[in-house]
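Chemist: With the sequence up front, the predicted model follows.
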Amino acid sequence: MESSSIKKYAAEAFGTCVLTLFGCGSAAVAGSVLGTLGIALAFGLSIVAMAFVIGGTSGCHINPAVSFGLFLDKRLSGKDLIGYWVAQFVGGIVGAALLYFIIANCASLGGVAATGLGCDGYEAASSVGISLIGALVVEVILTCIFVLSVLGSTANEKTAPYAGIIIGLTLAFVHIMGIPLTGTSVNPARSFGPALLMAPIDPTAISQVWVFVVAPLVGAALAAVIWKAFKTAK
């Protein structure tokens, strides 16, 4: 494997780890204080920060759905798509493991069982009890809007320098609506890591995580179709 590829994949793993740790960590550790807006900003600001750290190395996808959208728009090779996906899922698991360790070492939090790891969910695992079908539709829509912001902001030379800020704000924007509904995934790696680490304590998240893998990928594909139609219309 070429050193440039190793650097890209390592950057994606690192960025996804940071997103998972700080985004899910804000929900698990300080969600009652921060509220929906605060958690949404934590996820969005994670993107902004990582865009300036690893954007020049890997493009700062840190999300399998984003990589899939860029692949469908022919901006990412099939080889790199697989490499990015593996790195992103590894990063999500490591980020969740770090969060697990931190919570387990905070006596007053009551442990991981009490706080959770910022997992996504539907029905009883949703704060508003959204149905399975509702969760699928919500995640497709939110991911579609998010990935569209990536495709649009990175395609134009005038907006590309500000893409990290645009994408980060859009991620916060979709989280504001999505957090009460599903917890907001729009990112299979961010959902899988916490669900995997929570499995020995509560199997609900891991049994539902397929929704938060499938729906974001469908949303990314829809975004690619819409973006292609917009480009053709020009």
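Modeler: Yep, it's here.
Chemist: C-alpha only now, for contacts and for neighbours.
Modeler: Noted.
Chemist: ok, the closest residue to Phe43 other than its chain neighbours to Ser191 distance?
Modeler: With CA to CA, 6 or more residues apart in numbering as the criterion, Phe43 has its nearest non-adjacent residue at 4.5 Å, and that residue is Gly23. Note on Gly23: its distance to Ser191, by CA to CA, to the nearest Å, is 11 Å.
Chemist: Could you check which of those two has the larger neighbour count?
Modeler: Ser191 (32 against 25; other CA atoms under 10 Å).
Chemist: Do I have it right that that one meets Glu139?
Modeler: No: when contacts are counted by CA atoms under 8 Å, Ser191 is not listed as touching Glu139 (11.9 Å).
Chemist: which residues do those two both contact?
Modeler: By CA atoms under 8 Å, 6 or more residues apart in numbering, Ser191 and Glu139 have these common neighbours: Ser185, Phe212.
Chemist: now Asp80: how far from Gly129?
Modeler: 38 Å.
Chemist: cool, and Val150?
Modeler: 30 Å.
Chemist: What of Thr143?
Modeler: With CA to CA as the criterion, Thr143 and Gly129 are 20 Å apart.
Chemist: likewise Thr20?
Modeler: To Gly129, Thr20 is 24 Å away according to CA to CA.
Chemist: here comes the other one, which I'd like you to weigh against the first:
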Amino acid sequence: MTKDMAEEGSFLEKDYYDPPPVAFIDLKELTKWRLYRAVIAEFVATLLFLYITVLTIIGYKSQLNKGSDSCGGVGVLGIAWAFGGMIFVLVYCTAGLSGGHINPAVTFGLFLARKVSLPRAILYMAAQCLGAICGVGLVKTFNKTYYNNYGGGANELADGYNKGTGLGAEIIGTFFLVYTVFSATDPKRNARDPHVPVLVPLPIGFAVFMVHLATIPITGTGINPARSFGAAVIYNKEKAWDDQWIFWVGPFIGAAIAAFYHQFILRAAAAKALGSFRSSSTHV
């Protein structure tokens, strides 16, 4: 082997570890405590997420209603910070236990990318939705009058926007979030760019913050079916249920596009699989 060939071989050699795709259905996983510990972590994290964020929304609306100052309270900027900041904190707390999804759309995207199994994905989504219901339920329990008077933090399409606009906002917003999740957790990126240290929860929290700034005036910002579902269940008004499909269809489409874009365009998974198949065929 020549020197040039040796250098080329060392350059092409992987300097990172890519975990293999998980099994579509792993029955052994269902017998392990770490799965149920992760499910509990997702439940508690989503409960805390909804409790703090919905309370922030209601608090801002009540303060705004009491005075004539349109800038009173935390404002839209403060609400966006509440959502983004809570995601930052909760992903930091739960990443080592469950991966810190706290969002069925994130779980769905990771499932499509074969990062989580089907049973784990289903259990996560159920825990997230139940946690969201309990979180909003606590807000109503402790602040019933304010909760009923100021909309319960439910996602609804704002006046002046059609359903297509709302759906588009949810698709693009969720795409941005799930794409950020994939990028922040990509082992190849972390290995190749050590000079750009990434604290994983930080870009994810900022993605949530930025999307809220852009889409609060349109849909109140869903990008998380559990968040929208939990608020709708407890608030239980017709408008919230009429628009509910937007906050499921939009995020799931956005997550699917993000998974495809990252795995098959940026990481070229399809080309790698085809190349591996051709390589093995030539040796038969």
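Modeler: Arrived safely, thanks for sending. Please read these numbers as outputs of a predicted model, since none were measured by experiment.
Chemist: Who has more neighbours out of Thr20 and Gly129 of the first structure?
Modeler: Taking neighbours as other CA under 10 Å, Thr20 of the first structure and Gly129 compare with Thr20 leading, 31 against 16.
Chemist: Look up the closest residue to the most centrally placed residue in the first structure, ignoring the ones flanking it.
Modeler: Residue closest to the mean C-alpha point of the first structure, counted by CA atoms, centre = their mean, is Asn187 at 3.2 Å. Spatial nearest neighbour of Asn187 of the first structure, chain neighbours left out: Asn63 (5.3 Å); criterion: CA to CA, 6+ apart.
Chemist: What lines up with the residue nearest to Phe43 of the first structure in the second structure?
Modeler: Taking TM-score structural alignment, Gly23 of the first structure has Thr53 as its aligned residue in the second structure.
Chemist: Equivalent analysis for Leu181 of the first structure, please.
Modeler: If you follow Leu181 of the first structure across to the second structure using TM-score structural alignment, you land on Ile218.
Chemist: any idea how far that match lies from Ala80 of the second structure?
Modeler: In terms of CA to CA, Ile218 of the second structure sits 14 Å off from Ala80 of the second structure.
Chemist: Looking at those two, which has the bigger crowd around it?
Modeler: Using other CA under 10 Å, the more surrounded residue of Ile218 of the second structure and Ala80 is Ala80, with 26 against 21.
Chemist: which position in the first structure aligns with that one?
Modeler: Aligned partner of Ala80 of the second structure by TM-score structural alignment: Ala40.
Chemist: Can you tell me the closest non-neighbouring residue to Arg174 of the first structure?
Modeler: Rather than Arg, residue 174 of the first structure is Val. In space, Val174 of the first structure is closest to Leu142, 5.8 Å off (CA to CA, 6+ apart).
Chemist: right, I mislabeled it, should have said Thr36 of the first structure
Modeler: Using CA to CA, 6+ apart, the closest residue to Thr36 of the first structure is Ile176 (6.0 Å).
Chemist: so the one you found makes contact with Ala40?
Modeler: Yes: judged on CA under 8 Å, Ile176 of the first structure makes contact with Ala40 at a distance of 5.8 Å.
Chemist: thinking again about what came up before, aligned partner of the residue nearest to Asn187 of the first structure in the second structure?
Modeler: Asn63 of the first structure maps onto Asn103 in the second structure, by TM-score structural alignment.
Chemist: OK, contacts around its match?
Modeler: Shown in contact with Asn103 of the second structure (CA under 8 Å, 6+ apart): Thr46, Met125, Gln128, Asn224, Pro225, Ala226, Arg227.
Chemist: how close does it sit to Arg227 of the second structure?
Modeler: Here Asn103 of the second structure is placed at a distance of 8 Å from Arg227 of the second structure (CA to CA).
Chemist: again, but for Val106 of the second structure
Modeler: Using CA to CA, Val106 of the second structure is found at 13 Å from Arg227 of the second structure.
Chemist: Which strand or helix spans the match of Ala80 of the second structure?
Modeler: Using DSSP states H and E, Ala40 of the first structure sits in helix 25-58.
Chemist: Tell me the helices and strands packed up against that helix.
Modeler: Helix 25-58 of the first structure makes packing contacts with helix 3-19, helix 163-181 when contacts are defined by 3 or more CA pairs under 8 Å, 6 or more residues apart in numbering; DSSP states H and E.
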